[in-house]
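Participant: give me coordinates for this.
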Amino acid sequence: MGPLSGGHINPAVTLGVLLSGKISPLGAVAYWIAQFAGATVAAFVIWALTRWGDVVDQTGALGTNGYGVHINLGGAAVLETVLTFLFVLVVLVVTGRGEHAAFAGVPIGLALAGAHLVGLTLDGTSVNPARSFGPALFEGGSALRQLWVFIVFPLLGGALAALVAPLILRPGTGGRGPAARVATPRP
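Facilitator: Now for the predicted structure:
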């Protein structure tokens, strides 16, 4: 999907790309509308399957995010900020180098999998405000009341990643950070 759409299925990634100057504000808004609409449609399909398709919801809450059982509000805020920061940083650094385009999905997928391994049992791992939005709409209750945490803090993590990425991808080094510049053999 990357070559077709930029692979933007996560509003936090889109924010990071916007703040990095690689997408226009109008383009970012268009992506955000599509992301939240897509998440809503996907959540509706899951909700419908659990209601009318005999699909069993193992989470009991359509896979919504939440805090209060295994982590408190402050912990969820820090967790979502840090996990999203790391994920979006990987996205920005890997996609910031054209020669990595063919395999960019590998480190991005591994970063997302790592984020889920760390956060899934704690708060359900958002790192994607749209992914949290859709199920919360159909689940309601505490999932909807707590949704703001899973929108605000992943966006904060994405914004912080956009601030740090240029330190790794320095201009004038071919997109490489200082460590890569030193390790490059000279002809």
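Participant: from here on, just use CA atoms for contacts and neighbour counts.
Facilitator: Will do.
Participant: leaving out sequence neighbours, find the closest residue to residue 8.
Facilitator: Nearest non-adjacent residue to residue 8, counting by Cα to Cα, 6 or more residues apart in numbering: residue 14, 6.2 Å away.
Participant: helix, strand or coil for that neighbour?
Facilitator: Three-state call for residue 14 (DSSP: H, G, I helix; E, B strand; the rest coil): helix.
Participant: next one: it from residue 162, what distance?
Facilitator: According to Cα to Cα, to the nearest Å, residue 14 stands 10 Å off from residue 162.
Participant: one more to line up against the first:
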Amino acid sequence: MSAKAYRAEFLGTLILVLFGCGSAVFAGDHITYTGISLAFGLAIVTVAYGFGHLSGAHVNPAVTLGVLVSGRMNPGTAVGYMVAQCLGALGGTAVIYLIATGMGQHAGQFGQNMFAPGTMQAALVFEFVATFIFVLMILGVTSRSGNSMMAGLAIGLTLTAIHLVGIPITGTSVNPARSLGPALFAGGQALQQLWLFIVVPLAGGLVAGLAHRLLLETD
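Facilitator: The predicted structure follows:
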């Protein structure tokens, strides 16, 4: 696998975190949940069309795991993608930190994922089901029988819809890297709950990859 693919995953994840989480940090009070959801979706559209030809624009370890399990990627490349994605998420959060501190703001909010006390069940169910749907859809639209020209738009719209539902529940992760960067910078409760936003989306991606390979693959 070309080093360009790993660089694309790093930059793509950085852009996703910067635009998505950044919209929540700097403009959330003005654009509300709808605007934040669109920011995440539009960021994915941008990355998909900008870097898709280099790496497939996974920008998400759960997506990479689903692609691996579906038989479209080898394990070594998948690990490289995941490392690049996590580093990209840290880079995107670092940019948010630098902007916030440069504006004289308290840099304690990074768009981190959390769930309220007593709502772990809701967080588990949502993150698993939403990631399963997201990864399954990605595998479908990027298959040889899918409409590759529209894939980026379809993926972005799906992520927008997922955020519209999930922001009040967990802030919406469906992406371990997206959760990792903000949690490491925020610390506290976000870091304590990070395990859920790593384990559950990965499980959703794994099951989606298996389901696509065993039940839906037409190639």
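Participant: check whether the residue nearest to residue 8 of structure 1 really touches residue 7, as I assumed.
Facilitator: No: in this structure, residue 14 of structure 1 is not within contact of residue 7 by Cα atoms under 8 Å, at 9.4 Å.
Participant: of these two, who's got more company?
Facilitator: Between residue 14 of structure 1 and residue 7, residue 14 has the larger neighbour count (other Cα atoms under 10 Å), namely 27 against 12.
Participant: okay, now residue 7 of structure 2: neighbour count?
Facilitator: Residues lying near residue 7 of structure 2 (other Cα under 10 Å) number 18.
Participant: that one: what's it in contact with?
Facilitator: By Cα atoms under 8 Å, 6 or more residues apart in numbering, the contact list for residue 7 of structure 2 reads residue 84.
Participant: please identify the helix or strand for it.
Facilitator: Taking DSSP states H and E as the definition, one finds residue 7 of structure 2 inside helix 3-55.
Participant: likewise residue 110 of structure 1?
Facilitator: Judged by DSSP H and E, residue 110 of structure 1 forms part of helix 105-123.
Participant: equivalent range in structure 2 for that helix?
Facilitator: Across structure 2, the stretch matching helix 105-123 of structure 1 (TM-score structural alignment) is residues 152-170.
Participant: check the mean deviation of that stretch from structure 1.
Facilitator: Stretch 152-170 of structure 2: mean distance to aligned residues in structure 1 after superposition is 0.9 Å, counting by mean Cα distance after the TM-score superposition for structure 1.
Participant: what comes up buried for that stretch?
Facilitator: Residues 152-160, 162-167, 169-170 are the ones in stretch 152-170 of structure 2 that count as buried (16 or more other Cα atoms under 10 Å).
Participant: and if you look at stretch 212-219 of structure 2?
Facilitator: Neighbour-count burial for stretch 212-219 of structure 2 [16+ other Cα under 10 Å]: 212-213, 217.
Participant: just stretch 178-196 of structure 2 next, same as before
Facilitator: 178-186, 190-191, 193-194, 196.
Participant: going by distance to residue 202 of structure 2, which of these wins?
Facilitator: residue 196 (9.7 Å; Cα to Cα).
Participant: and that closest one? What does it align with in structure 1?
Facilitator: Using TM-score structural alignment, residue 196 of structure 2 pairs with residue 149 in structure 1.
Participant: and the residue of structure 2 positioned farthest from its centre, how far from residue 64 of structure 2?
Facilitator: For structure 2, the residue at maximal distance from the C-alpha centroid (Cα atoms, centre = their mean) is residue 104, at 28.5 Å. Relative to residue 64 of structure 2, residue 104 of structure 2 is positioned 37 Å away (Cα to Cα).
Participant: assign a three-state SS to residue 114 of structure 2, would you?
Facilitator: With three-state DSSP as the basis, residue 114 of structure 2 sits in coil.
Participant: and for stretch 71-79 of structure 2, what's in contact with it?
Facilitator: 1, 64-65, 67-68, 213.
Participant: equivalent range in structure 1 for it?
Facilitator: Taking TM-score structural alignment, stretch 71-79 of structure 2 hits residues 21-29 over in structure 1.
Participant: residues near the closest residue to residue 153 of structure 1 other than its chain neighbours, how many?
Facilitator: Distance criterion Cα to Cα, 6+ apart; nearest residue to residue 153 of structure 1, sequence neighbours excluded, is residue 81 at 5.0 Å. Residues contacting residue 81 of structure 1 under the criterion other Cα under 10 Å number 26.
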